[in-house]
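K.L.:
Quick one: sequence and predicted model below, then my questions.
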Amino acid sequence: MPDARPFWETKTLEELTPAEWEALCDGCGRCCLHKLRDPDDGALAYTAVACRLLDLERCRCTDYPRRHVRVPDCVRLTPAEVRAADWLPPTCAYRLRAAGEPLAWWHPLVSGDPESVHRAGISVRGRAVAEREAGALERHVASWPRRWPKGAKGATPPADQGRTRP
């Protein structure tokens, strides 16, 4: 009898097809925020400044196929990179699945609704600053990208969020 569980619960990151890999992205845009690394101690700080290619409303790359050409330091996530990266937000589906954790209720694969990531306060929508308008990154250091919003962690949504699909 075949396993009825969804692909993200039955496959390792290495086993995902390219389409499954892309579907695992929740569309939050947090990984597209600029980060600062202290050269002395290696400490990482997130900023609220988004990559110039990030659409701040949709929280998606405006030139995904050519992003590495247009932004040479854009990181190409691989299973190995996911496991080694300390800069992925704690809400990141790749990071969660690499650690054997379930996807949260707001993930579009779970909810069936791509807007649930925004309603749950996970995405950068309404919080990120456009790179072209930001000026010095140091002025935009933010702690929220490194945290889970209240009520966003777990398998079931808070009563005021609701699910769009059972």
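P.N.:
Arrived safely, thanks for sending.

K.L.:
only C-alpha atoms for contact and neighbour calcs from this point on.
P.N.:
Fine.

K.L.:
Helix or strand: which one has D113?
P.N.:
If you go by DSSP states H and E, D113 is not part of any helix or strand.

K.L.:
tally of neighbours for it?
P.N.:
Applying other Cα atoms under 10 Å, we find 14 other residues in the vicinity of D113.

K.L.:
Included below, for side-by-side comparison, is a second structure:
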Amino acid sequence: MSEKFTNSSAPFWETKTLQQMTQGEWESICDGCGLCCLTKLQDDDTEEIVYTCVVCAYSDITTGQCRDYAHRSVNVPSCVQLTQEGIEQFDWLPDTCSYRVLHRGQSLPNWHPLISGDARSVGKAGVGLTAIAVVIDNGKLDYEDYLIPKP
């Protein structure tokens, strides 16, 4: 992504690259949809990633948020922490993911909380965990029984 020019009247997400953002700015880019928390499977031969409708027990299916975000990587060791340095590897995230949207040079959608001013706008737009029927992982599921199209 090319370097952006600073315009003091424009919001930070329009003037900074993802790598230039402070930690607080980076965190606020997350729209809170929770789709990154869906369990994904990767084919060993093709490396294709497929989604399931399974989420971990820390996912709040009424809000799409993690109920213990600060300790998510400890609670669920396979939880991938999204970082500014790893943006190139986020192609497994949904196309609506705000990090991917900005990385592609596109504008945040109108339903993004930074645009709408309403944290519930994601759910109202029918985006995220609250828009699909999810299953809480109980440790005994065969994930292949829960495959869904990429959200």
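P.N.:
Yep, it's here. Predicted model only: the values in this text are computed from it and were never measured.

K.L.:
Please work out the TM-score for the two chains.
P.N.:
The TM-score (TM-score structural alignment, normalised by the length of the second structure) is 0.89; 145 aligned residues with a Cα RMSD of 1.7 Å.

K.L.:
quick one, strands of the second structure?
P.N.:
Taking DSSP state E as the test, the strands found in the second structure are 40-42, 49-52, 54-55, 135-136, 147-148.

K.L.:
which one of the ones you listed lies closest to E88 of the second structure?
P.N.:
Of all the strands of the second structure, strand 49-52 sits nearest to E88 of the second structure, with 15.7 Å by Cα to Cα.

K.L.:
Tell me the spacing between the residue most central in space within the second structure and G64 of the second structure.
P.N.:
Against the mean C-alpha coordinate of the second structure, by Cα atoms, centre = their mean, the closest residue is C36 at 4.3 Å. For C36 of the second structure, the distance to G64 of the second structure under the criterion Cα to Cα, to the nearest Å works out to 10 Å.

K.L.:
Can you tell me what the residue nearest to the centre of the second structure aligns to in the first structure?
P.N.:
The alignment partner of C36 of the second structure in the first structure, by TM-score structural alignment, is C31.

K.L.:
Who's the closest spatial neighbour of that match, skipping the chain neighbours?
P.N.:
L88 (6.1 Å; Cα to Cα, 6 or more residues apart in numbering).

K.L.:
What's the match for that neighbour in the second structure?
P.N.:
With TM-score structural alignment as the matching criterion, the partner of L88 of the first structure in the second structure is L93.

K.L.:
Its match: what's it in contact with?
P.N.:
L93 of the second structure makes contact with 35-36, 100 under the criterion Cα atoms under 8 Å, 6 or more residues apart in numbering.

K.L.:
ok, the aligned residue in the first structure for D137 of the second structure - contacts?
P.N.:
For D137 of the second structure, the aligned position in the first structure is occupied by E131, per TM-score structural alignment. If you count contacts by Cα under 8 Å, 6+ apart, E131 of the first structure has them with 49-52.

K.L.:
Count the residues that sit near the closest residue in space to R83 of the first structure that isn't next to it in sequence.
P.N.:
Using Cα to Cα, 6+ apart and skipping the chain neighbours, the partner closest in space to R83 of the first structure is A98 (6.6 Å). Per other Cα under 10 Å, the neighbour tally for A98 of the first structure reads 17.

K.L.:
Look up how far P79 of the first structure lies from A98 of the first structure.
P.N.:
Look at A98 of the first structure and P79 of the first structure: by Cα to Cα, they are 8 Å apart.

K.L.:
Mutual contacts of the two, please.
P.N.:
Joint contacts of A98 of the first structure and P79 (Cα under 8 Å, 6+ apart) are L13.

K.L.:
what's around the aligned partner of S143 of the first structure in the second structure, how many residues?
P.N.:
By TM-score structural alignment, S143 of the first structure lines up with P149 in the second structure. By the criterion of other Cα under 10 Å, P149 of the second structure has 8 neighbours.
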